[in-house]
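Engineer: Following is a predicted model, sequence given first.
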Amino acid sequence: MQGQAFEQPFYTEKAVWLKWGPYEAAVVPEIGANLIAFRDTVNGYAFLREPKADEIEQFKANTIVYGIPVLFPPNRYDDGKFTFQGREYTFPVNEPASGNHLHGFFHDTPWTVEDYGVTKTESYVSLKVTVDEQHAIYRYLPHRFTLRLRYSLNETGLLQHVSVHNEGNEDIPCMIGFHTTVNAPFAPGSTPEDCTFTLTIGERWELSDRSLPTGKKLPLLPEEERMKSGGITPYWGAMDNHYTAVPQNGRNAMELTDHRIGKTLVYDVSSAYKQWMIWNNNMSNQYFCPEPQLNLVNAPNSSLPAEETGFVTLEPGGIWESTSRLYVK
């Protein structure tokens, strides 16, 4: 059997590793169920930004800029406050410069490993975090619900399945995204100049000086048009930009091509994600983050309709779920 699933530390941290053919991946359950590594060991490709051995404490202090962190809710919320169905929610202001709450609570909280193993077709791990009256997150999101993540590997690459299950008797605001941190380049011997990418964006949201959407949209720059089709370097400018997602040919995806080796990394996400954020750490020339989001930044405080913002109300007993995939072509 070509697959494996086993527990082995990622440096100092507890991790579950998956292997299948040339691929391997690692999840750190106690640090937000972050999928911290996805690699092609035959070709030496490292698709996601990973902390090095001497960067583990740095990773734990800033989990957002490594691997695939879970954002619930994603991005920024004005003064950390919003109202949903007459109830006011107050989150800590953890970005003092903007006066906003940023990125939610699940990217650094411990998750539980439900199961891992190998079948005839994949190696997999399933993780969950359940919020109830006893959980620390309940004081900010006073609802009973469970988030689940399932990652699997096979010859086609990495598959992510995520679900949110409302286990209470009230509607809950369902807002989720992923701060996926992609190495560009991902191949040894390649340079940033070897890489171009495309992203299925539609229009760009105007952001205020506090990085909150104004509700207006801006015309795309020529470079952004090249993001839509044709391709451009991920470092064409400093990006912390917000866009509508508009699938192309039925798919909502980021594609990163290394022209030196003639390979393309595809990040194919569900069309349920109505928005993209993209951030490149001030043109780091090392990594960038194409971030699929279910909802507009600060969506509950927007006067725009839910159909446009992507804001989801999850009814009692309801399950929202989606899949995404990372693979090479």
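Structural biologist: That came in fine, so what should we check first? Numbers count the residues shown, from 1 in each chain.
Engineer: alpha carbons only for contacts and neighbour counts from here, please
Structural biologist: Will do.
Engineer: mind listing what the most centrally placed residue in the chain touches?
Structural biologist: The chain has F178 as the residue nearest its centroid, 1.4 Å off, counting by Cα atoms, centre = their mean. If a contact means Cα atoms under 8 Å, 6 or more residues apart in numbering, then F178 has 68-71, 74, 291-293 as its contacts.
Engineer: try 6 Å
Structural biologist: 69-71, 291-292 (Cα atoms under 6 Å, 6 or more residues apart in numbering).
Engineer: For it, which non-adjacent residue is spatially closest?
Structural biologist: Among residues not flanking F178 along the chain, V70 sits closest, at 5.0 Å (Cα to Cα, 6 or more residues apart in numbering).
Engineer: Same question for E7.
Structural biologist: Counting by Cα to Cα, 6+ apart, V16 is the residue found nearest to E7 once chain neighbours are left out, at 4.5 Å.
Engineer: Structure two is appended below for comparative analysis:
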Amino acid sequence: MKNTTQLINWNGTTCVKLNSGGYEALIAYEIGSNVIRLRNNIVGMEFFRYKDDNTADDIRQSAEVWGLPTLYLPNRFADGVLKTSDAVYHLPVNEKAPFNNHIHGFLHRRVFEVVEHNADNNCAWLKTRYVYDENDEFFQYLPVPFIAEYTFTLSENGLEQDIKFTNTSGTKVLPMSLASHTSLSAPFVDGAKESDIRLTVPIGKKCELNERCLPTENLKSLTMWDLEYKTGNKCPVLQVCDNDMYFGECTELDHEKFHGIIAEDIASGKKLCYEVSDEYKFWIIWNDRGFNHYFCPEPMTAMIDAPNLSLPADVTGYREVKPGETFEAHERFFSK
């Protein structure tokens, strides 16, 4: 079957549809370049939380919990404060009491531009870009201009996303914490049962969170609950997984080192694989109380509230992009 890309109208927003290698992807560049659908038609696998009758406005209203939204700045900043090496920024507190945090930033709601979409004999691809400057309403809180560039590549190897952030400020460092609020479908195999899902997450120590979902800076050893992630025995739905946050490690896939998570339908043996680059140092597992037919293994490059913690940066994962420099990350989804 020929590899293709096309612009389509999907329930009120223009998307780019990619087809290649038995996979199809639908990317809503007007909603943060969210991959609102990824499907493998050969094995019958629906990767992300998706509904045919969703409208574009439905997704905009809760863009964090559909498809594959890329978050900048992700997760929580206590009282909206973000401390960098050369400034202190006050972000809007958009998570109400008792939390009183800034949560999830702004980029997943922005309208990106399509730079290029095309296909050849090997793959189909889409490149999108967002230029962040004084024209963005968030700039009053974070006056550090940057360019975000995403490249999506679909092939028989699955869907790959390459992410680049370039600091264009000239004077200020760009705080860098990045995450995907990956919303995986439950079940993800056509006709399967949610109770047959088992999730493997290669984890190290657990990051204890307080009642505001902020790190206490206490790093805990793993309990039996936590070890179910590591051993691949965790059913990530039909029970509550509420912001379980861990240092990420590596597992094995086909006897090779694998930096990512694996979800398996144990009845069929089909696996949904999610590989991330080494920039992603943490995993948070959340499932919206467990009975809404999706679960979120979220890779993060830095801890929650990382720039404000007293822990060193080589522990928290927090980093800063100097003027003129670029931060890059990569992730891939595929079925086995």
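Structural biologist: That came in fine, so what should we check first? Given the structure is predicted, the values throughout are model-derived calculations rather than measurements.
Engineer: one step back: and the residue nearest to E7 of the first structure, how far is that from L159 of the first structure?
Structural biologist: To L159 of the first structure, V16 of the first structure is 15 Å away according to Cα to Cα, to the nearest Å.
Engineer: In terms of helices and strands, where is R226 of the first structure?
Structural biologist: Counting by DSSP states H and E, the element that carries R226 of the first structure is helix 222-228.
Engineer: Which stretch of the second structure is that helix matched to in the alignment?
Structural biologist: Mapping helix 222-228 of the first structure onto the second structure (TM-score structural alignment) gives residues 224-230.
Engineer: Any chance you could list what contacts that stretch?
Structural biologist: 200-203, 234.
Engineer: just stretch 101-111 of the first structure next, same as before
Structural biologist: So stretch 101-111 of the first structure is contacted by 29-33, 69-77, 80, 92-94, 128-129 (Cα under 6 Å, 6+ apart).
Engineer: Please apply the same query to stretch 201-212 of the first structure.
Structural biologist: Stretch 201-212 of the first structure is contacted from outside by 98, 213-214, 216-218, 242-246, using Cα under 6 Å, 6+ apart.
Engineer: Sketch out the strands for the stretch 101-250 of the second structure, chain order is fine.
Structural biologist: 101-103, 113-119, 124-132, 146-155, 158-167, 174-176, 179-180, 184-185, 197-200, 203-209, 215-220, 244-248 (DSSP state E, counting those that start in this stretch).
Engineer: With distance to I261 of the second structure added, can I get those in CSV?
Structural biologist: Listed next are the strands of the stretch 101-250 of the second structure as CSV, based on distance: least, Cα to Cα, whole Å:
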stretch, distance to I261 of the second structure
strand 101-103, 24
strand 113-119, 29
strand 124-132, 24
strand 146-155, 19
strand 158-167, 15
strand 174-176, 23
strand 179-180, 13
strand 184-185, 12
strand 197-200, 6
strand 203-209, 10
strand 215-220, 21
strand 244-248, 10
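Engineer: Can you tell me which of these is nearest to S335 of the second structure?
Structural biologist: strand 158-167 (7.3 Å; Cα to Cα).
Engineer: So for the closest one, what gets flagged as buried?
Structural biologist: For strand 158-167 of the second structure, the neighbour count (16 or more other Cα atoms under 10 Å) marks 158-167 as buried.
Engineer: Remind me what it packs against, helices and strands.
Structural biologist: When contacts are defined as 3 or more Cα pairs under 6 Å, 6 or more residues apart in numbering; DSSP states H and E, strand 158-167 of the second structure sits against strand 146-155, strand 326-335.
Engineer: That strand against the first structure, how far on average?
Structural biologist: Compared with the first structure after the fit, strand 158-167 of the second structure shows a mean deviation of 0.8 Å (mean Cα distance after the TM-score superposition for the first structure).
Engineer: contacting residues around F197 of the first structure?
Structural biologist: Applying Cα under 6 Å, 6+ apart, the residues contacting F197 of the first structure are 231-232, 255-256.
Engineer: Return the member of those nearest to R39 of the first structure.
Structural biologist: Using Cα to Cα, L256 is the member of those that sits closest to R39 of the first structure, with 15.2 Å.
Engineer: Go ahead and list the helix or strand containing that closest one.
Structural biologist: Judged by DSSP H and E, L256 of the first structure forms part of strand 252-258.
Engineer: for that strand, packing partners?
Structural biologist: Packing partners of strand 252-258 of the first structure (3+ Cα pairs under 6 Å, 6+ apart): strand 195-199, strand 263-269.
Engineer: Is it possible to get JSON lines of those strands that adds distance to W111 of the first structure?
Structural biologist: As requested, these are exported to JSON lines (distance: least, Cα to Cα, whole Å):
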{"stretch": "strand 195-199", "distance to W111 of the first structure": "31"}
{"stretch": "strand 263-269", "distance to W111 of the first structure": "23"}
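Engineer: Please identify the most buried of those strands.
Structural biologist: Of those, the one with the most neighbours on average (mean count of other Cα atoms under 10 Å) is strand 195-199, at a mean of 23.
Engineer: In the second structure, what range does it match?
Structural biologist: Counting by TM-score structural alignment, strand 195-199 of the first structure pairs with residues 197-201 of the second structure.
Engineer: before we move on, back to that, Provide the aligned range in the second structure for the strand holding L256 of the first structure.
Structural biologist: With TM-score structural alignment as the criterion, strand 252-258 of the first structure aligns to 259-265.
Engineer: Also stretch 107-127 of the first structure?
Structural biologist: The aligned range for stretch 107-127 of the first structure is 108-128, by TM-score structural alignment.
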